[in-house]
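In: sequence unknown, structure follows:
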């Protein structure tokens, strides 16, 4: 603790060491490991059956390809459809497991203006593509100031609409790129209005 934010390649290597340790623990082993992480005689006294899946998080093609070597599935977020197609294709070409999930960031409110303002207020620090997003270490960067973020960037990163039918159509289009499951993340702080609207009027459109 207290170290500087590590480079992307160091974080990736650390993740892969942790994956190895966790996988062995889930197999019932007692694990010791010395590397970017240190583990001394770790043991799980109760092992889950079936063994939980270890899912690779990725928002770029190179990271997806690297994760295909070890993961039981791929998890990513809504991006440009072309980028998502490239990632899914690269994952498959690298021998990745047949389990792919997508998290979709959504901003819904009774009006489009309110939905946009909500996305802007709560999610403008999360609009950057790789490699910039890999190295944002604090939320106070000038890049996330009100002057630094465009409406186009917000709409690329968050599905913004007051129209639940439009949301359903856009979510369907993303799912049909080749994902097995879609997880919806509403970016607002007050979740109750969203959950009520989604439960009553959005989910029936997604499951029909």
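Out: Structure received. Since we're looking at a predicted model, the values are computed, not measured. Residues are numbered from 1 along each chain as shown.

In: okay, CA-based contacts and neighbour counts for the rest of this
Out: Fine.

In: ok, now how distant is the residue of the chain most remote from its centre from residue 29?
Out: Distance from the centre of the chain peaks at residue 41, with 31.7 Å (CA atoms, centre = their mean). Distance of residue 41 to residue 29, computed by CA to CA, to the nearest Å: 9 Å.

In: same question, residue 197
Out: 46 Å.

In: just give me the longest strand of the chain.
Out: In the chain, taking DSSP state E as the definition, the longest strand is strand 100-107.

In: the structure to be compared is supplied as follows:
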């Protein structure tokens, strides 16, 4: 049976707001939490970027729900050994209820050291090696690794995970889905694409979880909701590899001007039609997803949680 979680957006909300959303999500009946990992927001209107590992520590003291990163890049901004330490501590704090979702990253967050932004093939190879390094460290044994991309010299996690720490791999195309099937414990993708799920399953992912996320804007004023999405998240509709290669929020603001209000109205679930919201989320379950994370765009969080508690989640579970 598909589980329904809440998506905490570090790009749009302050640390205090994210913690309050986590509390409200648990009260509303969501059974899991996901949280994004960004150094920058997509645009200045979103205006936030709290450090995800600090947030997970705070979440461990705020809620009993499992937490998944959607997603962390363990290859450029942070060395995989450092990411492994952060993930292991998160797992211990959460009593084993932590999943490390990883991806090959976006230049938006990873360019900050001034390194050259690699091609997808290079990033995929870096991700595969990083996962190997992290899994070795999760054992708590002394690790020395000298690979093509990373060196680890006599490193040991003295606070390792107390149990399994699954690593789910993100992908948005067939090659990435096949990679996730081969090296991941699960697959992360943001659209209910049955072909991608099949590529993951055929690539070695048979029997492994598939998880995804979707952003909506609940509001009694649909036009206002469309405006809110158009202002804050036009990046959701940018095509192709733009989200991976543009380096700064100002570049995304420029690209976002290509996204019209009509495109938002046609593509993003806005308004207060509970049936429409349930249909949007249910599409993931129908595509074979095991977990779906819903994020509310904009400030009207109270109305969203009330509506999903009273109407949408019961519809999904019925």
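Out: Everything's here; your move. Every value quoted in this text rests on a predicted model; they were computed, and no experiment measured them.

In: returning to what we had before: the longest strand of the first structure vs the second structure, average offset?
Out: Compared with the second structure after the fit, strand 100-107 of the first structure shows a mean deviation of 1.3 Å (mean CA distance after the TM-score superposition for the first structure).

In: give me the range in the second structure that that strand lines up against.
Out: Strand 100-107 of the first structure lines up with residues 210-217 of the second structure when matched by TM-score structural alignment.

In: from the chain's centroid, how far away is that stretch?
Out: Computed by CA atoms, centre = their mean, to the nearest Å, the chain-centroid distance of stretch 210-217 of the second structure equals 9 Å.

In: and stretch 82-92 of the second structure, by the same measure?
Out: 17 Å.

In: aligned partner of residue 46 of the first structure in the second structure?
Out: For residue 46 of the first structure, the residue aligned by TM-score structural alignment is residue 159.

In: can you pull out the strands in the first structure?
Out: Under DSSP E, the first structure gives strands at 31-34, 38-42, 55-57, 73-77, 100-107, 159-160, 181-186.

In: got CSV for the ones you listed, with distance to residue 11 of the first structure too?
Out: Listed next are the strands of the first structure as CSV, based on distance: least, CA to CA, whole Å:
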stretch, distance to residue 11 of the first structure
strand 31-34, 16
strand 38-42, 15
strand 55-57, 12
strand 73-77, 17
strand 100-107, 22
strand 159-160, 29
strand 181-186, 25
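
In: so which of the ones you listed comes closest to residue 66 of the first structure?
Out: strand 55-57 (9.0 Å; CA to CA).

In: which bit of the second structure covers that closest one?
Out: Using TM-score structural alignment, strand 55-57 of the first structure pairs with 168-170 in the second structure.

In: and residue 144 of the first structure, what's its match in the second structure?
Out: So, by TM-score structural alignment, residue 144 of the first structure is matched to residue 256.

In: so that match touches residue 235, yeah?
Out: Yes - counting by CA atoms under 8 Å, residue 256 of the second structure touches residue 235, with 5.8 Å between them.

In: report how many residues lie close to residue 194 of the first structure.
Out: 19 (other CA atoms under 10 Å).

In: ok, back up a step: of the strands of the first structure, which is nearest residue 91 of the first structure?
Out: Ranked by CA to CA, the member of the strands of the first structure that lies closest to residue 91 of the first structure is strand 73-77, at 8.1 Å.

In: helices of the first structure, start to end?
Out: 8-26, 61-68, 81-93, 112-123, 151-157, 164-175, 192-197, 203-207 (DSSP state H).

In: got CSV for those, with distance to residue 52 of the first structure too?
Out: Formatted as CSV, these follow (distance: least, CA to CA, whole Å):
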stretch, distance to residue 52 of the first structure
helix 8-26, 8
helix 61-68, 16
helix 81-93, 20
helix 112-123, 31
helix 151-157, 30
helix 164-175, 24
helix 192-197, 28
helix 203-207, 26
